[in-house]
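Novice: Structure for the following, please:
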Amino acid sequence: MNREAVESLDKETLIRVVLSQAEAIAALTWQVEMLTARVAELEAKLGLPPKTPGNSSTPPSQGHKPSEEPAVGSERKSPRKAHPGAHRPLHPNPTTRRDVMASSCQHCSAAVSSVPQMACEAYDHIEIPAFVPEVTRVTLHGGTCPCCAKTFKAVPPDAMEPGSPFGPNLRALVVYLRFTQGIAFERLARLMSDLLGLSISEGALVNILDAARDAFARQTSRIRARLMSGTVLQSDETGLRVGKRNWWLWVFHHDDSAVFLVEPSRGKCVVATFLGEFRPDFWVSDRYGAQMGWAAKENQVCLAHLIRDVQYVLDEGERIFAPALRHLLGRACRIGRRRNRLADATLKTYAARLEARLDDIMRLTPTHAAGVKLQHVIKKIRRHLFVFVTNRAIPPTNNGSERALRPCVTFRKITNGFRTEWGARLYADIRSVIETARRRAIGALEAIRLTLAGTPLPAPSS
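Specialist: Sure, this is the predicted structure:
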């Protein structure tokens, strides 16, 4: 407003104008303060080190190795030193054998058929037969009973009942190719046609998987029962896309058994439902809250995750507390790798020394805010750091869970998830069977065959 317009206003109108302008000034002042704080926050983040697989939980696939520039004036690297040659070993159980006798000498062409001969060279010739599906046409005959005048029909032969025309080996192959090799339905149908000469629709493939749900669910329940009979459990989870929602794939495992679950939640309710009233003596996991507090005796946190977090604090500039802690955690992991060669008394001594050294480190004063925060974290979890030292059944890291989930992450990247809930839950049951079979030295295809036949997976003798 100009001076003339202001002078022409009455007193009440002028007061309203002044109040409205004061409110606008206050709102703009508040906005400036918020933006200033936001700019300061973003400027502070500019000084933080980047998140890498070495100092965080960033997957290795998202890390970038720096290019190595050749030294100025350096010559091309010399080739590696040659190693002794190797050859393919002979098959222990060849399908057939052919003993070929010489008929003539390759030097002078003289006949040598009657000369005594001995084995000079043996090698394998490997070939696969042509893939042709074995199709059996079953015709059930019948007629009219002369006794009761009712119609009768022959009983179908075993394993060839009416219904699905696909036999157990073919169904096992479909499950294997779909869930172990990640082959999509369209490509799988084309593979069956090109490789086996079998025309099969995508709908028929889905029906094969649908019919396998009960068999894999029963096998998974057996694996879960064995898992619950132990004293140690390990767990982890990863994201999964089901339909148009984000779900989570959980794994619970130890030694020779592993159970996967697909659930729409990442919370403690999943673990509570899986465990029921059971509580293992020891639990190994990362520091995610939903996986903590389930052990009857003690939790062991993953030291690999913690070492990466400490490394990030080091990258931020902490130079007192973090380096000492990083060295201590690395020392603890090295002791864990040597446990099988150490006596129980030696392990107890090492555990006492680790705890004493941790006491000394906790008395240090961090020089950086990130170090102070890390020290508070260690105070909360310190009793979960070195449980594994004196208990040989407990690993120091959650690497076993990461390895169990790795094929699932690969499958997720290939397929982008699942369209239906039943497909996701079937995948979890199949992964339970395949991962358990791997730990029990059973091939994946053989484990699928056993499951479809209703046979429990052989458990290793204790």
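
Novice: C-alpha only now, for contacts and for neighbours.
Specialist: Noted.

Novice: roughly how far is stretch 145-162 from the heart of the chain?
Specialist: Relative to its parent chain, stretch 145-162 has a centroid offset of 50 Å by C-alpha atoms, centre = their mean, to the nearest Å.

Novice: Ignore what I typed, I meant stretch 313-331.
Specialist: For stretch 313-331 - counting by C-alpha atoms, centre = their mean - the centre lies 29 Å from the chain centre.

Novice: before we move on, what about stretch 346-358?
Specialist: For stretch 346-358, the distance to the chain centre is 33 Å (C-alpha atoms, centre = their mean).

Novice: outside of that stretch, which residues touch it?
Specialist: Leu325, Leu328, Ala332, Ile335, Arg339, Phe386, Val389, Thr390 (C-alpha atoms under 8 Å, 6 or more residues apart in numbering).

Novice: tell me which residues of that stretch are tucked away?
Specialist: Neighbour-count burial for stretch 346-358, counted by 16 or more other C-alpha atoms under 10 Å, picks out Leu347, Tyr350, Ala351, Leu354, Glu355, Leu358.

Novice: Dead centre of this protein: give me the residue that sits there.
Specialist: Leu405 (0.9 Å; C-alpha atoms, centre = their mean).

Novice: in what helix or strand does that one lie?
Specialist: Leu405 is part of helix 399-415, with elements assigned from DSSP states H and E.

Novice: Check the offset of that helix from the chain's centre.
Specialist: On C-alpha atoms, centre = their mean, the centre of helix 399-415 falls 3 Å from the chain's centre.

Novice: which helices and strands does that helix pack with?
Specialist: For helix 399-415, the packing partners by 3 or more C-alpha pairs under 8 Å, 6 or more residues apart in numbering; DSSP states H and E come out as strand 232-242, strand 245-254.

Novice: in the chain, which spans are strands?
Specialist: 142-144, 151-153, 232-242, 245-254, 257-263, 282-285, 298-301 (DSSP state E).

Novice: most tightly surrounded among these?
Specialist: strand 282-285 (a mean of 27; mean count of other C-alpha atoms under 10 Å).

Novice: Now for Ile414: which residues touch it?
Specialist: Applying C-alpha under 8 Å, 6+ apart to Ile414 gives the contacts Gly182.

Novice: Quick check: the gap between it and Pro60.
Specialist: 17 Å (C-alpha to C-alpha, to the nearest Å).

Novice: One more: Thr180?
Specialist: 22 Å.

Novice: and the two? which has more neighbours close in?
Specialist: Thr180 (18 against 10; other C-alpha atoms under 10 Å).

Novice: Let's see this one next, to set against the first:
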Amino acid sequence: MSDLASLSREELVALARRQDAQITVMAAQLAALMEKFEQQEAELTRLRHLVSRNSGNSSMPPSKDDDPGRTPPRKQRRAKPSGRGKGKQPGAPGTALRWRGEDELDHHEQRFPEGPCVCGVDLATAHDLGVVDRYQQHEIPLVSVTVTQYDQHAVACSCGKVHTAARPDGAGGGRVEYGPNLRAYAVYLLVVHFVPVHRVAEILTSLTGAEPSAGFVHSPLRRAARALHACDFAIRTLITLAFAVCADETPLKVGPATPAEGKKEAKGYLHVACTDLYTHFLLGDRSMKTFRQTVLADLEPGAVTVHDRYHTYDSTQLGDLDHQLCLAHVLRDLAGAAELYPDDTWPVQLADELRELIHRANQARTRGEATLPQRVKDLGMRGLRAAVRIGLAATKRIDDTRPGARKTRLLLEAFRDREDDFLRFTTDLRIPPTSNQAERDLRPSKIQENISGRLTDPDRAKDRYLIRGVLSTAVKHAVNPLTVLRGAFTGTTWLPPAARA
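Specialist: Sure, this is the predicted structure:
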């Protein structure tokens, strides 16, 4: 104070001006720091939200739950003990080896002790006391490639016409080639088990003694796809006759690694339309043009599509369809909502009511009923509507910018506005409450991507998924996929039977 008191008026004014300028600069710096801090806080919140995503509260696959830093899903609440023991339940089908009768055996050997006795006498001269032990062994023969030459003769009829013997089934136009069995194994390993091309060549060499090239391993894809085209068309047609169809799509790395003009990423989308008996894939993008090429555009009016609320599924360009919104996605979103609003009970109540309705529908379906009993449905509806009302009241703040808040609000508004589309499965038990069937059919494509990476040739990628759709359908009908592939290479195309009404 003594220093300031000694200053003149002019000096005090100059000092105040300097301090005012410094305060202005510091205020600007503080404002910039605060803005940066808020940006970093928002980014940190977003990153924490992303790290907290797992298979329990989002659509992430369970394989991502073990990634470094990832928050594992919460353990599900254990249900009341059912009293059942662990392992196989009584009445469930088993696959244990059984003892075969004499007429079912392929070979029967009589085995006797060999060598000398301790007394020096050869056991070949010993007295036979009969069978004291029986043992049956199921074994496969060692596989070794065999080379067969086929000489096609020409003969002249007495009328003068010449006839030439046809080549064996599955033979191509070359002089030397691998047969249909080896081609079927190559396609099977590529398409069903996603083994990379060079490893398929190694496996076939180790198992058969043949030495196929990488070019041979890849070449049967196109031939198999052409042979199975009629089966693929039949599957598509049969799906269009179904009452309820599960649909989904997933990104797939396919084609050139450089993004096309106007695109951020070089990827396509694999679409699936399926039932519990049929599977059909389509490779394209996420545009309406691709959606109009899917099976959904050919469904009968009034058919039900089960999907994940992606907006294109609701387009009228796909026809006059009813919708069942996938409740597996909803339950995962509600798990995320419960983490965002830990002090609120409505997310848990809404999830519990949905699970109870699904459980009751499964029980009614097991009993052979066509629809859920009205009293059960009414009871569940009261609880659902109450939880939705409470949730809408709790999330009406417009200033809540936390990651996940807007998604939760949109879910509740969808429940309010599209209640019938969430609960259509309760009106007809032929409708599944989730699109899990579609997710199961699509999941292997992500496994293939993780193992083999990008599919650089879009045409061969389409061949792969045409074949995979046929083989998935065959497995659903308990038909060996290798049998289907071998038939494709020998001119015998398998066709799926029509579903019974």
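
Novice: TM-score for these two?
Specialist: In this superposition the chains share a TM-score of 0.77, using TM-score structural alignment, normalised by the length of structure 1; 415 aligned residues with a C-alpha RMSD of 4.0 Å.

Novice: got a list of what the equivalent of the residue nearest to the centre of structure 1 over in structure 2 touches?
Specialist: The alignment partner of Leu405 of structure 1 in structure 2, by TM-score structural alignment, is Leu442. Counting by C-alpha under 8 Å, 6+ apart, Leu442 of structure 2 touches Asp248, Glu249, Thr250, Leu270, Val272.

Novice: and which of those residues is nearest Gln22 of structure 2?
Specialist: Closest to Gln22 of structure 2 out of the contacts of Leu442 of structure 2 is Thr250 (57.0 Å), distances taken as C-alpha to C-alpha.

Novice: wait, the closest one sits on Tyr269?
Specialist: Yes: using C-alpha atoms under 8 Å, Thr250 of structure 2 is in contact with Tyr269, at 5.4 Å.

Novice: first to last residue in stretch 64-72 of structure 2, what's the distance?
Specialist: 9 Å.

Novice: ugh, typo on my part, it should be stretch 88-95 of structure 2
Specialist: Terminal residues of stretch 88-95 of structure 2 are spaced 11 Å apart (C-alpha to C-alpha).

Novice: Give me the spatial nearest neighbour of the equivalent of Thr415 of structure 1 over in structure 2, chain neighbours excluded.
Specialist: Taking TM-score structural alignment, the alignment pairs Thr415 of structure 1 with Ser452 from structure 2. Using C-alpha to C-alpha, 6 or more residues apart in numbering and skipping residues adjacent in sequence, the residue nearest Ser452 of structure 2 is Pro196, 5.7 Å away.

Novice: try Ser113 of structure 1
Specialist: Closest to Ser113 of structure 1 by C-alpha to C-alpha, 6+ apart is Ser103, at 4.9 Å.

Novice: check contacts around the one you found.
Specialist: Ala111, Val112, Ser113.

Novice: Out of the buried residues of stretch 346-358 of structure 1, list just those in helices.
Specialist: Of these, the ones assigned to helices by DSSP state H are Leu347, Tyr350, Ala351, Leu354, Glu355, Leu358.

Novice: corresponding residue for the fifth one in structure 2?
Specialist: Aligned counterpart of Glu355 of structure 1 in structure 2: Met381 (TM-score structural alignment).

Novice: circling back to that earlier point, how about CSV for the strands of structure 1, with distance to Leu188 of structure 1 added?
Specialist: Formatted as CSV, the strands of structure 1 follow (distance: least, C-alpha to C-alpha, whole Å):
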stretch, distance to Leu188 of structure 1
strand 142-144, 39
strand 151-153, 37
strand 232-242, 21
strand 245-254, 25
strand 257-263, 24
strand 282-285, 37
strand 298-301, 42
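
Novice: Relative to Glu446 of structure 1, tell me which of those strands wins on proximity.
Specialist: Short answer: strand 257-263, nearest of those by C-alpha to C-alpha, at 16.5 Å.

Novice: with the contacts of Leu442 of structure 2 in mind, which one is nearest to Cys157 of structure 2?
Specialist: Val272 (54.9 Å).

Novice: quick check: longest helix of structure 2.
Specialist: Structure 2, longest helix under DSSP H: helix 9-52.

Novice: what separates that one from the chain centre, distance-wise?
Specialist: Worked out by C-alpha atoms, centre = their mean, helix 9-52 of structure 2 lies 50 Å from the chain centre.

Novice: can you redo the helices and strands packed on helix 399-415 of structure 1 as CSV with distance to Glu4 of structure 1?
Specialist: CSV is the format used below for those (distance: least, C-alpha to C-alpha, whole Å):
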stretch, distance to Glu4 of structure 1
strand 232-242, 67
strand 245-254, 63
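
Novice: do you know which of those strands lies nearest Thr367 of structure 1?
Specialist: The nearest among those, by C-alpha to C-alpha, is strand 232-242 at 33.7 Å.

Novice: what's the mean deviation for the closest one versus structure 2?
Specialist: With mean C-alpha distance after the TM-score superposition for structure 1, strand 232-242 of structure 1 departs from structure 2 by a mean of 1.1 Å once superposed.

Novice: In structure 2, what range does that strand match?
Specialist: Aligned using TM-score structural alignment, strand 232-242 of structure 1 spans residues 244-254 in structure 2.

Novice: where along the stretch 201-350 of structure 1 do the helices fall?
Specialist: With DSSP state H, counting those that start in this stretch as the criterion, the stretch 201-350 of structure 1 has helices at 202-211, 213-228, 268-275, 303-316, 321-337, 344-362.

Novice: right, so the ones you listed: which one is the most enclosed?
Specialist: The highest average neighbour count among the helices of the stretch 201-350 of structure 1, using mean count of other C-alpha under 10 Å, belongs to helix 303-316 at a mean of 21.

Novice: how about the residue nearest to Ser452 of structure 2, what's its partner in structure 1?
Specialist: By TM-score structural alignment, Pro196 of structure 2 lines up with Ala184.

Novice: Does its match touch Arg178 like I think?
Specialist: Yes: if you go by C-alpha under 8 Å, Ala184 of structure 1 and Arg178 touch, sitting 6.6 Å apart.

Novice: between the strands of structure 1, which one is nearest to Gly443 of structure 1?
Specialist: strand 257-263 (14.6 Å).

Novice: That closest one vs strand 245-254, what angle?
Specialist: For strand 257-263 of structure 1 against strand 245-254, the angle by axes from the mean of the first three to the mean of the last three C-alpha atoms, to 10 degrees is 160 degrees.
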